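Asks: Build the 3D model from these lines:
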Amino acid sequence: MKSAVVTFPGSNRERDMMHALELVSGRKPAAVWHADTQLPDVDLVVLPGGFSYGDYLRSGAIAARAPIMDAVRAFAEKGGLVLGVCNGFQMLTEAGLLPGALMRNAALTFVCREVLMETASTANRFTAAMQKGATWRCPVAHHDGNYFADADTIRALEDGNRIAFRYAKGTNPNGSINDIAGITNAAGNVLGMMPHPENYVDPLQASTDGRAFFESICNAFAVA
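Replies: Down below sits the predicted model:
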């Protein structure tokens, strides 16, 4: 699997993501700068976590209008896989690639801790090789992770099997509606999630529970 990670001013998880992708896929990801206008020939594009442009205006709002995002939209429209984690999830909603919005955490405080995740859907190319209903450990670190959308949108996400991940066993850290931790677009090739699976892939880290997620993505491009 060939991948690329886009860095914006204020990103702080791009190296974590690149390490995770290389560790699991065996290929070093391409580094893409926010001011670039083209993407390399890859299978997966990742928008990493951090505080792009200092979260000025709204988290992800300026990054969603960066020059590289036109190429990201075109890539997604052609069926390419796009993953946004934390700030990257915020960018995807601001760019209109995913519905809804990420609001301030319900307690109005920055949250940095471990949560339990449930793999709620395997009906997309990101989670197809994961076990539906399984729970796993994953860290979060965000101030604006409270997912919200109108009732019709939530119904469409639920009915369309587009909620990829939920916070499990009462560990919702931000007040997200229906415990939503990650969603996909209707085609299943764009996924946004608030928790950071890239920080739980290496045996040197507190857990390797996030590795199954990246292995599932790689599996989508495995040659039979």
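Asks: can we go C-alpha only for contacts and neighbour counts from here?
Replies: Noted.
Asks: And the strands in the protein?
Replies: For the chain, the strands defined by DSSP state E cover 3-7, 30-33, 44-47, 81-85, 101-103, 111-119, 135-142, 146-148, 163-167, 180-184, 190-193.
Asks: Could you verify my assumption that Tyr56 touches Ile62?
Replies: Yes. Contact criterion C-alpha atoms under 8 Å: Tyr56 and Ile62 qualify, at 7.4 Å.
Asks: one more, for comparison:
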Amino acid sequence: MKFGVIVFPGSNCDRDVAMVTRDLLQQPTRMVWHEDSDLSDLDVVIVPGGFSYGDYLRCGAIARFSPAMQATIKHAEQGKFVLGICNGFQVLTEAGLLPGALMRNRDLHFVCDRVPLKVERADLPWTQAYQPGQIITLPIAHGEGCYYADAQTLKDLEANRQVLFRYCTLTGESTVESNPNGSLNNIAGICNRRGNVLGMMPHPERASDPMLGNTDGIHLFKGLLQMAMGIGR
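Replies: Here you go, the predicted structure:
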């Protein structure tokens, strides 16, 4: 399985992701410059965290117009996999690949922490290496991670089971106290209806190396590899 990691001016988590896919999982990985429009050799496109184009207009608002993102939209339309992490999630909503928007955190402060998440479903390639309802811990680092959508969009997301990760307590309850940024419905990560596009604010790539003492994140990538090898639930 070949991965591509988009590199924008301002990306700061691109090498972290490549370290996971290329070094830990031994998968071919290509760094994709934002002006590159040919993604035909890739199976998975990852839009990493950072501050694409300096977030000068609005998080992800400029990145959506880049040649690489226009090619990513076509990549997704073909049913291929797209993962947006943190700023990448913001870019995916701006590009229309995922519904809703990411707004300023509830307390208007940048949040850098490790938080518990509940895996809401484990029947997609992204999550099949987890157990349904499993509580995992992933790092977060964002100032605009508050997920917002109108009431009907939220209703549709829940009805279609598009919420894959939700902020929670260590015992799995979704409470105000366990919500680090004010996201509606404690949403931490969603997919599109087809299930091939995932956006999430927490950083799975920062919880993948055993040297860091937490490997909860690497199972997201391993789920894709299991799918590629024909291993699934």
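Asks: who wins for proximity to Asn199 of structure 1 among the strands of structure 1?
Replies: strand 135-142 (7.2 Å; C-alpha to C-alpha).
Asks: which secondary structure elements does the closest one contact?
Replies: The contact analysis (3 or more C-alpha pairs under 8 Å, 6 or more residues apart in numbering; DSSP states H and E) places strand 135-142 of structure 1 against strand 111-119.
Asks: mean deviation (superposed) between the strand it packs on and structure 2, please.
Replies: Averaged over the aligned pairs, strand 111-119 of structure 1 sits 0.6 Å from structure 2 after superposition, using mean C-alpha distance after the TM-score superposition for structure 1.
Asks: Tell me which of the strands of structure 1 sits nearest to Ala212 of structure 1.
Replies: strand 135-142 (9.6 Å).
Asks: Would you mark the buried spots in that closest one?
Replies: The neighbour-count check on strand 135-142 of structure 1 (16 or more other C-alpha atoms under 10 Å) flags Thr135, Trp136, Arg137, Cys138, Pro139, Val140, Ala141, His142 as buried.
Asks: Could you check how far the third one is from Gln205 of structure 1?
Replies: Taken as C-alpha to C-alpha, to the nearest Å, the spacing of Arg137 of structure 1 relative to Gln205 of structure 1 amounts to 12 Å.
Asks: swap in the last one?
Replies: Between His142 of structure 1 and Gln205 of structure 1 the distance, using C-alpha to C-alpha, works out to 19 Å.
Asks: what about Tyr56 and Ile62 of structure 1, which has more around it?
Replies: In this view Tyr56 of structure 1 and Ile62 are compared by other C-alpha atoms under 10 Å, and Ile62 has more residues nearby, 18 against 12.
Asks: show me the contacts for the more buried one.
Replies: By C-alpha atoms under 8 Å, 6 or more residues apart in numbering, Ile62 of structure 1 lies in contact with Ser52, Tyr53, Tyr56.
Asks: What of Met103 of structure 2?
Replies: Glu144, Gly145, Cys146, Tyr147, Tyr148.
Asks: give me that answer again for 10 Å
Replies: Applying C-alpha atoms under 10 Å, 6 or more residues apart in numbering, we find Met103 of structure 2 in contact with Arg58, Cys59, Gln90, Gly143, Glu144, Gly145, Cys146, Tyr147, Tyr148, Asn181, Gly182, Ser183.
Asks: between those, which is nearest Gly217 of structure 2?
Replies: Using C-alpha to C-alpha, Gly145 is the member of the contacts of Met103 of structure 2 that lies nearest Gly217 of structure 2, at 18.5 Å.
Asks: Trace that closest one over to structure 1, please.
Replies: Gly145 of structure 2 maps onto Gly145 in structure 1 when the alignment is built from TM-score structural alignment.
Asks: thinking again about what came up before, would a markdown table of the buried residues of strand 135-142 of structure 1 with distance to His196 of structure 1 be doable?
Replies: Formatted as a markdown table, the buried residues of strand 135-142 of structure 1 follow (distance: C-alpha to C-alpha, whole Å):
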| residue | distance to His196 of structure 1 |
| --- | --- |
| Thr135 | 15 |
| Trp136 | 12 |
| Arg137 | 10 |
| Cys138 | 6 |
| Pro139 | 6 |
| Val140 | 6 |
| Ala141 | 8 |
| His142 | 10 |
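Asks: For structure 1, which segments count as helices?
Replies: Per DSSP state H, structure 1 carries helices over the ranges 14-25, 68-77, 87-94, 151-159, 211-219.
Asks: Could you pull out the buried residues of the first one?
Replies: When you say that, I think you mean helix 14-25 of structure 1. The neighbour-count check on helix 14-25 of structure 1 (16+ other C-alpha under 10 Å) flags Glu14, Arg15, Asp16, Met17, Met18, His19, Ala20, Leu21, Val24, Ser25 as buried.
Asks: That one - contacts with which helices or strands?
Replies: If you count contacts as 3 or more C-alpha pairs under 10 Å, 6 or more residues apart in numbering; DSSP states H and E, helix 14-25 of structure 1 packs onto strand 3-7, strand 30-33, strand 44-47, helix 211-219.
Asks: Over to the shortest one?
Replies: Based on contacts counted as 3+ C-alpha pairs under 10 Å, 6+ apart, the elements that helix 87-94 of structure 1 packs against are strand 44-47, helix 68-77, strand 81-85, strand 101-103, strand 190-193.
Asks: pretty sure Ala222 of structure 1 is in contact with Lys2, am I right?
Replies: No. Contact between Ala222 of structure 1 and Lys2 fails when scored by C-alpha atoms under 10 Å: they sit 11.3 Å apart.
Asks: if you count what's nearby, which of these two comes out ahead?
Replies: Applying other C-alpha under 10 Å to Ala222 of structure 1 and Lys2 shows that Lys2 carries more neighbours, namely 19 against 9.
Asks: and the aligned residue in structure 2 for Ser176 of structure 1, what does it touch?
Replies: Ser176 of structure 1 maps onto Ser183 in structure 2, with residues paired by TM-score structural alignment. Applying C-alpha under 10 Å, 6+ apart to Ser183 of structure 2 gives the contacts 102-106, 145-149, 166-167, 176.
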